[in-house]
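>>> next one to model:
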Amino acid sequence: MPLLTELILALRRHWPYYLAEAVGLGVFMLSSSLLTLALEHPASGLHQALVAQGAGEMLRRVPLGVGMGLVIVGLAYHPWGKRSGAHINPAVTLAFWQLGKMRRADVFWYILAQAGGGLAAALLLKAGLGTYLGHPRINFTVTQPGPDGAALAFAAEFGISFVLMLVLLLTLHSARLKKASGWFIGALITGYIIWETPYSGMSLNPARSLASAVAARNFADLWLYLVAPPTAMGLATALFQRLHPVRAADPGRAGESAGESPHYPNPAP
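As a prediction, the model looks like this:
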């Protein structure tokens, strides 16, 4: 089947799944921006109260990490998240394609939807709260290398992405842990935000970093966040395939049943 025909047919059949992916990343961007604004903007009452109690940057990242971890869990187990698989990350989508769990047309639309949802949310937030989100302490939640430089940031992004994908695949393919896979990922996100953020800004997600960069008009070191997560997740997937061979999805399906797993899509007609 010609690629263009395949893309058109996929869009007609599976558009609700693509919409779910766009909304998912939009919700993530909205939550991240508002939580960061409340915790870090000098005019925020919550920020002032935490600082008055002696809470430094790391302690202020604890509620941010817990909050975003719960957002991820909510997206994973929400009916819309279960429907699309709640990837909300091009690197995750590419990894599932590598596993043979998705067709190329679905991969194209998933990634386009993720990028579009993230950009729409970032630009809407800028239009409504740009004065506050543009503050240097917020900077539209742009992901940037820490003071130790881009090389360490790349290594940090690579490491956290590799571990996250390996944990996701191991839990999804465990009869005992499969239903809790979203909670495992939420816990990892929480820990990463608390402890890894100073090194790379904690992205894991090319679409999330692109959206923030466009809103801030700051593309310095963006390549790092476009390259490290997909590369690391691809290598983690290759390692998993060697240790645990996975049967490819049937040709007529884009993925496994969302009822069996909150992270594999099931846009079968």
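>>> contacts and neighbour counts: CA atoms only from here.
Will do.
>>> what's the neighbour count on residue 112?
For residue 112, the count of nearby residues is 16 (other Cα atoms under 10 Å).
>>> what about the helices in the stretch 101-250 of the chain?
104-133, 150-172, 181-195, 197-200, 206-216, 222-243 (DSSP state H, counting those that start in this stretch).
>>> can you say which of the ones you listed is packed in most?
Most buried of those by mean neighbour count (mean count of other Cα atoms under 10 Å) is helix 206-216; its value is a mean of 24.
>>> one more to put side by side:
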Amino acid sequence: MAKFALGHHSEATDAGCVRAVLAEAVLTFLFVFSGVGSAMAAGRLAGGADTIMGLTAVALAHAMVVAVMVSAGLHVSGGNINPAVTLSLTAGGHITLFRSALYVLAQLLGSSLACLLLAFLTGGAVTMPVHALAAGVGAPQGVLWEAVLTFSLLFTVYATVVDPRRSIGNLGPLLVGFVVGANVLAGGPFSGASMNPARSFGPALASANWASQWVYWVGPMIGGPLAGLVYEGLFMVRPGHQQLPSDGNDF
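As a prediction, this is how the structure comes out:
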């Protein structure tokens, strides 16, 4: 989630850009392979991903793999692994529009390849877990669920990774993983807690099941950029800005 220079017209041939795009494809592949694979395993070993044991296992797997993949890619591409993260950082001026488009394509490709490989490796013995709305949860509620959960995710990204004033050192990716796991526990039984259009796209493609797919694009693409705009507008301190004294004796 590093800041890239704006207006770089030679990005298409820039070696750093190529490496970053390839990294996004690989990182997203590994993230989705573990994330979707854990959901498939929970369906077989924990009595179903809809049980508390299965849901906890899936949440823990997502928390761990997100933390590791963001850490692994932070110095190469920023470790976005999520179109909602990429769009939010683009809206905040941290990534160029050209590079963000390449990132999203790479993320969708990585997710698709991961799910197609999982489908092949399981031989059809396990149903591909496609994000879907729970009974009684309509499309508007699903969009709102995904928007709020993604807002939570991106707010954490900005506070622990993007903001240069962060005071937690290199723990940002781990904390991002924690909030993903917590959100899976909170929203999984209702909307599936995708927070990531690429994470939803791969299973839909591999299973040819596109029901409610738009929910997992609209919700995150609203919540992610909104979180970025809120943090940038209210909490980000620009260089040269003098903060108010925090010692009560200074007032």
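>>> any idea what the TM-score is?
The TM-score (TM-score structural alignment, normalised by the length of structure 2) is 0.83; 229 aligned residues with a Cα RMSD of 2.3 Å.
>>> save the helices of the stretch 101-250 of structure 1 as TSV, and put in distance to residue 93 of structure 1 too.
As requested, the helices of the stretch 101-250 of structure 1 are exported to TSV (distance: least, Cα to Cα, whole Å):
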stretch	distance to residue 93 of structure 1
helix 104-133	6
helix 150-172	11
helix 181-195	15
helix 197-200	22
helix 206-216	11
helix 222-243	9
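>>> for the ones you listed, which one sits closest to residue 67 of structure 1?
Across these, residue 67 of structure 1 has its closest neighbour in helix 181-195 (7.8 Å, Cα to Cα).
>>> matching residues in structure 2 for the closest one?
Per TM-score structural alignment, the counterpart of helix 181-195 of structure 1 in structure 2 is residues 172-186.
>>> with structure 1 superposed, average distance for that stretch?
Mean deviation of stretch 172-186 of structure 2 relative to structure 1 after superposition (mean Cα distance after the TM-score superposition for structure 1): 1.4 Å.
>>> need the contact partners of that stretch.
Stretch 172-186 of structure 2 is touched from outside by 55-56, 58-68, 70-71, 149, 152-153, 156-157, 160-161, 192-194, with contacts defined as Cα atoms under 8 Å, 6 or more residues apart in numbering.
>>> again, only using 7 Å
Contact with stretch 172-186 of structure 2 is made by 55-56, 59-60, 62-64, 66-67, 70-71, 149, 153, 156-157, 160-161, 193, as judged by Cα atoms under 7 Å, 6 or more residues apart in numbering.
>>> can you check stretch 145-165 of structure 1 too?
In contact with stretch 145-165 of structure 1 (Cα under 7 Å, 6+ apart) are residues 185, 198-202, 204, 224, 228-229, 232-233, 236.
>>> quick one: residues contacting residue 56 of structure 2.
Taking Cα under 7 Å, 6+ apart, we find residue 56 of structure 2 in contact with residue 185.
>>> quick one: what helix or strand has the aligned partner of it in structure 1 in it?
When structure 1 is aligned by TM-score structural alignment, the residue opposite residue 56 of structure 2 is residue 62. Element membership for residue 62 of structure 1 (DSSP states H and E) is helix 57-77.
>>> in that helix, what counts as buried?
60-77 (16 or more other Cα atoms under 10 Å).
>>> after that helix, next one along is what?
helix 79-84.
>>> list the buried residues of that following helix.
Neighbour-count burial for helix 79-84 of structure 1 flags 79-84 (criterion: 16+ other Cα under 10 Å).
>>> for whichever helix or strand comes after it, packing partners?
The first helix or strand that comes after helix 79-84 of structure 1 along the chain, using DSSP H and E, is helix 90-98. Applying 3 or more Cα pairs under 7 Å, 6 or more residues apart in numbering; DSSP states H and E, one finds that helix 90-98 of structure 1 contacts helix 104-133, helix 222-243.
>>> how far is the longest one from where the chain is centred?
The chain centre lies 12 Å from the centre of helix 104-133 of structure 1; the measure is Cα atoms, centre = their mean, to the nearest Å.
>>> mean deviation of it from structure 2?
Helix 104-133 of structure 1 differs from its equivalent in structure 2 by a mean of 1.4 Å after superposition (mean Cα distance after the TM-score superposition for structure 1).
>>> what's next to stretch 155-162 of structure 2, contact-wise?
1, 166, 172, 176, 227-228, 231.
>>> map residue 242 of structure 1 onto structure 2.
Under the alignment (TM-score structural alignment), residue 242 of structure 1 pairs with residue 233 in structure 2.
>>> state the distance from its match to residue 91 of structure 2.
Counting by Cα to Cα, to the nearest Å, the gap from residue 233 of structure 2 to residue 91 of structure 2 is 12 Å.
>>> which position in structure 1 pairs with residue 218 of structure 2?
Residue 218 of structure 2 maps onto residue 227 in structure 1, by TM-score structural alignment.
>>> state the distance from its match to residue 39 of structure 1.
Taking Cα to Cα as the measure, residue 227 of structure 1 and residue 39 of structure 1 are separated by 29 Å.
>>> likewise for residue 188 of structure 1?
Residue 188 of structure 1 is 21 Å from residue 39 of structure 1, where distance means Cα to Cα.
>>> same deal with residue 100 of structure 1?
41 Å.
>>> same question, residue 57 of structure 1
9 Å.
>>> what of residue 143 of structure 1?
Counting by Cα to Cα, the separation of residue 143 of structure 1 from residue 39 of structure 1 is 17 Å.
>>> neighbour-wise, which of residue 100 and residue 39 of structure 1 wins?
residue 39 (24 against 18).
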